[in-house]
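> Predicted model and sequence follow; I will ask about them next.
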Amino acid sequence: MQSASSIEEINAKIKAESAFVEKLRQEISKVVIGQEYVINRLLIGLLTNGHVLLEGVPGLAKTLTVSTLAKAINLKFQRMQFTPDLLPADLIGTLIYNQKDMKFYTKKGPIFANIILADEINRSPAKVQSALLEGMQERQVTIGEETFKLDDPFLVLATQNPVEQEGTYPLPEAQVDRFMMKLMVDYPTREEELEIMRRMARTEKKESVSACITREEILRARAVLNDVYMDEKVEKYIVDIVFATREPEKYGLNGLKTLIAYGASPRATIYLNLAAKAHAFLNHRGYSTPEDVKTIAYDVLRHRIIPTYEAEAQDVKTEDLVRQILNSVNVP
């Protein structure tokens, strides 16, 4: 248990270090209209070094939001369009033989950047999707016999179309679990749509984003994130939520036992903790609350709970399962 004075000190420190957040949001809003939920979650991913998967129908500014965020921060950005004929070497690089001196040379691929936009990631076959795995988990890439460390920060922000759409391949569970959050991008409101039309229905675009945040500021914010205070009761609340996905009957959720094939992995516990702290940081607070956990729980859990065939037959979505769990687990 931390003293009131030490929490006040942490609060003051977090307020000072999180001052850049409003400046960053303001810069992004020059180009992106609305999408506050998506922008907040992308910032959480950036602060916690967690990869983010965005799902939504085409035309909802998923690509625009990610590229605008990268431009607003002075980081190296690469956009990769995933297609059915893409090869792993197109992503990570390959060895090229030079006949003149009879040696192999490494040609690095686009993965060697700070922010990777993997656009329509589920339009490529599994071998290409799995090529991302080493980079996402180990922050390194192996080409031939050599292993190369990736730059810090390194963040994969992937967009995908709904699986029901034609020409899509479902992502392997092992890869999906590497994404800290899965975001469901929805249509804009009437007011936002009106503003989008007024601003974008032009033959030339005037709005542009300039880099207002440095790499050093992001790395410093990441270091400060570790100081955000989380009470033991909130930590136990996180563990209870994750265990309720695995053993629902112990939390009075007997009806979910036949609907959940596999519960969330320990990565969910780690990411719920980190994302709750980052959510507090974005709100200029030096302590995290159960409300922070509940706010980001859907994004961290929706791709980690595997429903049974029975759940699919009853048209029960993972969103519904998470909602029932959050409503049943006691809040401290």
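Thanks, I have the structure now.

> switch to C-alpha atoms for all contacts and neighbour counts from now on
OK.

> which residues does the residue nearest the centre of the chain contact?
Centrality entry for the chain: nearest residue to the mean C-alpha point is residue 52, 2.0 Å, by CA atoms, centre = their mean. By CA atoms under 8 Å, 6 or more residues apart in numbering, the residues touching residue 52 are 42, 45, 156-158, 179-183.

> Quick check: the farthest pair among these?
Checked with CA to CA, these reach their widest spread between 156 and 183, with 13.6 Å between them.

> Who has more neighbours out of the two?
Using other CA atoms under 10 Å, the more surrounded residue of residue 156 and residue 183 is residue 156, with 24 against 21.

> Which strands and helices lie in contact with the helix or strand hosting the more buried one?
Residue 156 belongs to strand 155-160 when elements are defined using DSSP states H and E. Applying 3 or more CA pairs under 8 Å, 6 or more residues apart in numbering; DSSP states H and E, one finds that strand 155-160 makes contact with strand 51-55, helix 62-72, strand 115-119.

> and if we set it to 6 Å?
In terms of contacts (3 or more CA pairs under 6 Å, 6 or more residues apart in numbering; DSSP states H and E), strand 155-160 is packed against strand 51-55, strand 115-119.

> and the next element down the chain from the last one?
In this case it means strand 115-119. The element immediately downstream of strand 115-119 (helix or strand, assigned by DSSP H and E) is helix 126-138.

> Mind listing what's buried along that following helix?
Residues of helix 126-138 classed as buried by neighbour count (16 or more other CA atoms under 10 Å): 126, 128-133, 135-136.

> putting a second one here so we can go through both:
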Amino acid sequence: MENAQVQVKSFEEEGKLITSLRAEINKVIIGQEYMVDRIIMGLLTGGHILLEGIPGLAKSLTANTVAETIGIGFKRIQFTPDLLPADILGTEIYNQKTGEFVIKKGPIFTNILLADEINRAPAKVQSALLEAMQENQVTIGDVTYRLDKPFLVIATQNPIEQQGTYPLPEAQQDRFMLKLKIEYPKREEEKQIIERFSKDRVNEPPLRKILSHDTIMQLRNLIDEVYVHENIKNYVLDIIFMTREKNIYIACGASPRASISLIKASKCKAFMEGRNFVIPDDVKSVVYDVLRHRILLSYEAEAEDITSEDLITQILEKVNLP
């Protein structure tokens, strides 16, 4: 019993770090708690994040702000149609003085990489990034380099202005643990945004660094210890397998990667709430973010304007709670 009490106390104490992290981020970001929490979740689980929303909703600013509050590397790539894989991964450069090739590493060699407007780059560039995300390594010439941990990709894409873009195929979207749909801020929040960002912010003090590299890795180990009851595991499997059942609106259901992501996200949600065990509400709170990009809609669904969110809602209504 004493060990259990110590463990719970540890979870509660470490959870205070997340509260401090949120407070520091809120010095810059107004509202958007959902996006902030999910980015933190990606950082603590090693799961990459895909942000979808119209321009001007603070997607890039939020990613940059999170990086500022953490003592790890951060780089940003603006994806464009003329981008090459070498611009991301790096390349070999011939040194005329030594007569040898030297490696110039690309911006992917960092801890947090912001891939801005990923759907602006051609498929070859997208594939190079997604392969590195999956394998956590990059090959330049004949040499393979492991990427540092933690390594998190936060990709943004614009759902409008699709002319001249290269939308991510569903199979490649599956590499992202979460896909977030970012909405407009509330009226009162936007009023605060106007008041804060219409002033000169040059003299504002820099953000404090709340988490370090070692702290993040310690938190990841702690999240691994979050308890998941067999009933919760079966609940997750019931949801996933129902996406694979015959349904005129679903062309292809969620992969096993979805099951893993749903468990990992649920464990992190429990940790961020100060608990060392997962409850059904943890699963329900993250299931839309885990599954919305993993359910391939049929022509019938598109014709009847049925979204993946609609189907997830129907599945949750059918699956029995543990």
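Done, it's in. Predicted model only: the values in this text are computed from it and were never measured.

> Would you give the TM-score for this superposition?
Once superposed, the chains reach a TM-score of 0.97 (TM-score structural alignment, normalised by the length of the second structure), with 321 aligned residues with a CA RMSD of 1.4 Å.

> Can you find the partner of the residue nearest to the centre of the first structure in the second structure?
With TM-score structural alignment as the criterion, the equivalent of residue 52 of the first structure in the second structure is residue 49.

> same deal with residue 195 of the first structure?
Taking TM-score structural alignment, residue 195 of the first structure has residue 192 as its aligned residue in the second structure.

> Relative to the second structure, which residues correspond to stretch 130-148 of the first structure?
On the basis of TM-score structural alignment, stretch 130-148 of the first structure is assigned to residues 127-145 in the second structure.

> Stretch 88-100 of the first structure now?
Using TM-score structural alignment, stretch 88-100 of the first structure corresponds to residues 85-97 of the second structure.

> Also stretch 13-23 of the first structure?
Under TM-score structural alignment, the match for stretch 13-23 of the first structure in the second structure covers residues 10-20.

> for the second structure, what's the longest helix?
helix 2-25 (DSSP state H).

> ok, average deviation of that one from the first structure?
Averaged over the aligned pairs, helix 2-25 of the second structure sits 2.1 Å from the first structure after superposition, using mean CA distance after the TM-score superposition for the first structure.

> Could you list the residues in contact with the helix or strand just after that helix?
The C-terminal neighbour of helix 2-25 of the second structure among helices and strands, as given by DSSP H and E, is helix 33-45. Outside of helix 33-45 of the second structure, the residues that reach it under the criterion CA atoms under 6 Å, 6 or more residues apart in numbering are 48, 220.

> If we use 7 Å, what do you get?
With contact meaning CA atoms under 7 Å, 6 or more residues apart in numbering, helix 33-45 of the second structure is reached by 48-49, 62, 152, 216, 219-220, 264, 268.

> Columns distance to residue 242 of the second structure on top of those, output as TSV?
TSV is the format used below for the contacts of helix 33-45 of the second structure (distance: CA to CA, whole Å):
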residue	distance to residue 242 of the second structure
48	25
49	24
62	35
152	30
216	35
219	33
220	30
264	20
268	24
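
> Give me the residues contacting stretch 305-314 of the second structure.
Around stretch 305-314 of the second structure, the neighbours that count as contacts under CA under 7 Å, 6+ apart are 288, 292, 295.

> Just tell me the aligned range of that stretch in the first structure.
On the first structure, the counterpart of stretch 305-314 of the second structure by TM-score structural alignment is residues 315-324.

> Helices of the stretch 201-322 of the second structure, start to end?
Defined through DSSP state H, counting those that start in this stretch, the helices belonging to the stretch 201-322 of the second structure, from first to last, are 213-224, 230-244, 256-272, 280-291, 299-303, 308-318.

> Relative to the first structure, which residues correspond to the first one?
Put plainly, it is helix 213-224 of the second structure. Mapped onto the first structure using TM-score structural alignment, helix 213-224 of the second structure covers residues 215-226.

> Output the contacts of stretch 305-314 of the second structure in JSON lines, with neighbour count and distance to residue 209 of the second structure appended to each entry.
Converted to JSON lines, the contacts of stretch 305-314 of the second structure look like this (neighbours: other CA atoms under 10 Å; distance: CA to CA, whole Å):
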{"residue": "288", "neighbour count": "22", "distance to residue 209 of the second structure": "31"}
{"residue": "292", "neighbour count": "20", "distance to residue 209 of the second structure": "33"}
{"residue": "295", "neighbour count": "25", "distance to residue 209 of the second structure": "38"}
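
> Need these in JSON lines (columns: distance to residue 87 of the second structure).
Output for the contacts of stretch 305-314 of the second structure, formatted as JSON lines (distance: CA to CA, whole Å):
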{"residue": "288", "distance to residue 87 of the second structure": "33"}
{"residue": "292", "distance to residue 87 of the second structure": "30"}
{"residue": "295", "distance to residue 87 of the second structure": "32"}
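
> Span of stretch 171-179 of the first structure from start to end?
Counting by CA to CA, to the nearest Å, the length from the leading to the trailing residue of stretch 171-179 of the first structure is 11 Å.

> which residues touch the counterpart of residue 68 of the first structure in the second structure?
In the second structure, the residue matched to residue 68 of the first structure (TM-score structural alignment) is residue 65. When contacts are counted by CA under 7 Å, 6+ apart, residue 65 of the second structure is found next to residue 25.
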